[in-house]
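[1] 3D, please:
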Amino acid sequence: MSDDRLFPFPSHQRARWRRSSHSAAMNNCVEAARLADSTLAVRDSKDVSRRALRFSAPAWDRFLSAVEREGTG
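    Below is the predicted model of the structure:
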């Protein structure tokens, strides 16, 4: 994975992070935030200080399509 999709958390502290209500009790999920440049940031909810991944809208759509098509294992 190239470093251009990674960014340190402090640079996006003002992002509005969201997580699924289905996993709030376990805190075992990912959080997502739509950024000002129309990309989507995704981070591990268990360690929000670590780097997050950033996806373009088309890349995120391809990921979701693959999960729907192939399942989560």
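
[2] from now on I want contacts and neighbour counts done on CA atoms only, so please keep to that.
    OK.

[3] please list the outside residues in contact with the helix or strand A66 falls within.
    Assignment of secondary structure by DSSP states H and E places A66 within helix 57-70. Helix 57-70 is contacted by residues 38-40 when judged by Cα atoms under 8 Å, 6 or more residues apart in numbering.

[4] repeat the analysis, applying 10 Å as the threshold.
    34, 38-41, 54-55, 71-73 (Cα atoms under 10 Å, 6 or more residues apart in numbering).

[5] most widely separated two among those residues?
    When the contacts of helix 57-70 are compared pair by pair using Cα to Cα, the farthest-apart members prove to be S38 and G73, with a separation of 29.5 Å.

[6] one more, so I can put them side by side:
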Amino acid sequence: MRHDLPAHLWHKSSYSNGGSGNCLETQLTADGLVAVGDSKDRTRGAFAFSPTEWAAFVDLIKQGD
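    Next up is the predicted model:
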């Protein structure tokens, strides 16, 4: 769990429902990981994945797994 991430580097997906506030945010960390956090509560920290792990996860979601 990462808690040391700059607030200004978070990016919401273009698929996020802008009005509900229920969004995941991502950012590329200084050490090359993909951080994934909850836009409603950044104080909870973020999970960090290697780019390969994140790409595999996204591919599985696209396939419906």
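
[7] ok, back up a step: now intersect the contacts of helix 57-70 of the first structure with the strands, please.
    Under the assignment DSSP state E, the contacts of helix 57-70 of the first structure contribute 34, 40-41, 54-55 to strands.

[8] quick check: of these, which has the highest neighbour count?
    For these, the largest number of neighbours (other Cα atoms under 10 Å) sits with A41, at 24 neighbours.

[9] show the contacting residues for the counterpart of it in the second structure.
    Using TM-score structural alignment to pair residues, one finds that A41 of the first structure aligns to A35 in the second structure. Residues in contact with A35 of the second structure, defined by Cα under 10 Å, 6+ apart, are 1-2, 5, 10, 25-29, 45-51, 54.

[10] also H11 of the second structure?
    23-28, 36-37, 39.

[11] could you do A48 of the second structure as well?
    The neighbours of A48 of the second structure, taking Cα under 10 Å, 6+ apart as the test, are 1-2, 26-29, 32-37, 54.

[12] kindly state which residue of the first structure is aligned to it.
    When the two structures are superposed using TM-score structural alignment, A48 of the second structure falls opposite R54 in the first structure.
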